[in-house]
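Chemist: One predicted model, sequence on top.
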Amino acid sequence: MDWSIGISTDKTVAYAATINRTSQVIAKRCTFSTKDCSWHISAKESCEQGESYAALVNTDKGAGHVTLICDGQIDSGGDYRFTFSDWKTIENLALAGTRIGVAIPLQSDNFIVYRFSLVGAKASTERLEAAFLKLIDEKPKDRVKI
């Protein structure tokens, strides 16, 4: 299994995540204060916090167009975090395949593609959701944002 689950060091977020060969992360993160979950990716490409960026997602089970929202810089190494705005599209793709690629357009008609293993993603996100719902003491509601 290439995915793991855990809780952030500041205990504000629970997550299911994997890291690729270039040290980028794709994750489903559940925030205790807002009681919701969302999908994120880290990238080397800089972005303006709150701005939207188009991207393409491809797996061995399908492909789709997604919008990434910049969450800003996440570490001193220069990585930025993006939130997938349509959690249902990314979740349906991420939980069905064995590999995923996220292509982000750059200037001058170039793309950067981040690839991740999805082996263990379904089991890890299901464990995350069950634990998160138990910790916030709520029942599943049509999988809204979870």
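Modeler: In hand now; what should we look at?
Chemist: CA atoms for contacts and neighbours, from now on please.
Modeler: OK.
Chemist: Pull out the buried residues from the longest strand seen in the chain.
Modeler: Taking DSSP state E as the criterion, the chain has its longest strand at strand 62-73. For strand 62-73, a neighbour-count test (16 or more other Cα atoms under 10 Å) marks Ala63, Val66, Thr67, Leu68, Ile69, Cys70, Asp71, Gly72, Gln73 as buried.
Chemist: which residues touch it?
Modeler: The contact list for strand 62-73, computed with Cα atoms under 8 Å, 6 or more residues apart in numbering, reads 46-58, 79-86, 89-90, 93.
Chemist: From those residues, list the buried ones, please.
Modeler: By neighbour count, with 16+ other Cα under 10 Å, these hold 47, 52-53, 55-58, 79-85, 90, 93 as buried.
Chemist: Quick check: next helix or strand after the longest strand of the chain?
Modeler: Going down the chain from strand 62-73, the next helix or strand is strand 80-84, by DSSP states H and E.
Chemist: Show me what that following strand is packed against.
Modeler: With contacts taken as 3 or more Cα pairs under 8 Å, 6 or more residues apart in numbering; DSSP states H and E, strand 80-84 sits against strand 36-43, strand 62-73.
Chemist: One more to weigh against that first structure:
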Amino acid sequence: MTKIYTILIAMLFPAIANAVDIAKDFGAWVVIKSNDNLDLIAVTVNDSGNFIGFRCYSSSKNCIHVLSANTNCTDGAKYPILINSDYSSMSMDAVCGKNGNGHELYLTKYDDIHDLLQKGNNIGFAIPMESGQFKVVRFSLSGSEKAMDYVEQKTAEVKTGETYL
């Protein structure tokens, strides 16, 4: 199963296409290295090939939450999304970013989404589409808390300019 995740991640996340070296498995989540070995990413992929990830940058020690739902959006534009889990629900704006030939949504309420991703068993995102309908994507949260904690801990330990080996 891990090999399937790795292949899907490499196909769907061009910025880390060379990062097929899995650092650690955590349930439905895996931790991988960025292609430059400078950053770690905790990520899970659903059956439709969509993913949600948590990336920490070793240079700035900042982390972001990224949702890829195979949707098109305008780079830099804000989009409202609805989030629901068996723990809680919320709405927030997401900012569109281009990644290779695709788009990702950067989730803007860092503390709120981080807390939600660490609790419960499953999470779903409803994204409004131009057609007036919603696209809904769901993910397992099994292992998410440990995966994100691992990424934060390892990022805090690495010195600026060093790489993850």
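Modeler: Structure's in. What do you need? Worth saying up front: this structure is predicted, and the values here are computed from it rather than measured.
Chemist: Out of the buried ones among the contacts of strand 62-73 of the first structure, which is nearest to Thr9 of the first structure?
Modeler: Arg81 (17.3 Å; Cα to Cα).
Chemist: which one in the second structure is aligned with that closest one?
Modeler: Applying TM-score structural alignment, one finds that Arg81 of the first structure aligns to Glu104 in the second structure.
Chemist: how close does its match get to Asp115 of the second structure?
Modeler: According to Cα to Cα, to the nearest Å, Glu104 of the second structure stands 20 Å off from Asp115 of the second structure.
Chemist: ditto for Glu145 of the second structure
Modeler: Applying Cα to Cα, the value for Glu145 of the second structure to Asp115 of the second structure is 9 Å.
Chemist: Comparing the two, which residue is more hemmed in?
Modeler: Per other Cα atoms under 10 Å, whichever of Glu145 of the second structure and Asp115 has more neighbours is Glu145, with 19 against 12.
Chemist: Provide the secondary structure category for the more buried one.
Modeler: State at Glu145 of the second structure, reduced to three classes by DSSP: H, G, I helix; E, B strand; the rest coil: helix.
Chemist: residues contacting the spatially closest residue to Ile74 of the first structure that is not a sequence neighbour?
Modeler: Leaving aside its sequence neighbours, Ile74 of the first structure sits nearest to Tyr80 (Cα to Cα, 6 or more residues apart in numbering; 5.3 Å). Taking Cα under 8 Å, 6+ apart, we find Tyr80 of the first structure in contact with Ser42, Ala43, Lys44, Glu45, Ser46, Cys47, Cys70, Asp71, Gly72, Gln73, Ile74.
Chemist: now these in CSV, with distance to Ile19 of the first structure?
Modeler: Output for the contacts of Tyr80 of the first structure, formatted as CSV (distance: Cα to Cα, whole Å):
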residue, distance to Ile19 of the first structure
Ser42, 9
Ala43, 11
Lys44, 14
Glu45, 17
Ser46, 19
Cys47, 20
Cys70, 19
Asp71, 18
Gly72, 19
Gln73, 17
Ile74, 15
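Chemist: ok, these vs Asp137 of the first structure, which is closest?
Modeler: Asp71 (27.5 Å).
Chemist: Let's have the buried residues of strand 62-73 of the first structure in CSV, adding distance to Val113 of the first structure.
Modeler: Conversion of the buried residues of strand 62-73 of the first structure to CSV gives the following (distance: Cα to Cα, whole Å):
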residue, distance to Val113 of the first structure
Ala63, 14
Val66, 14
Thr67, 15
Leu68, 14
Ile69, 17
Cys70, 17
Asp71, 19
Gly72, 19
Gln73, 19
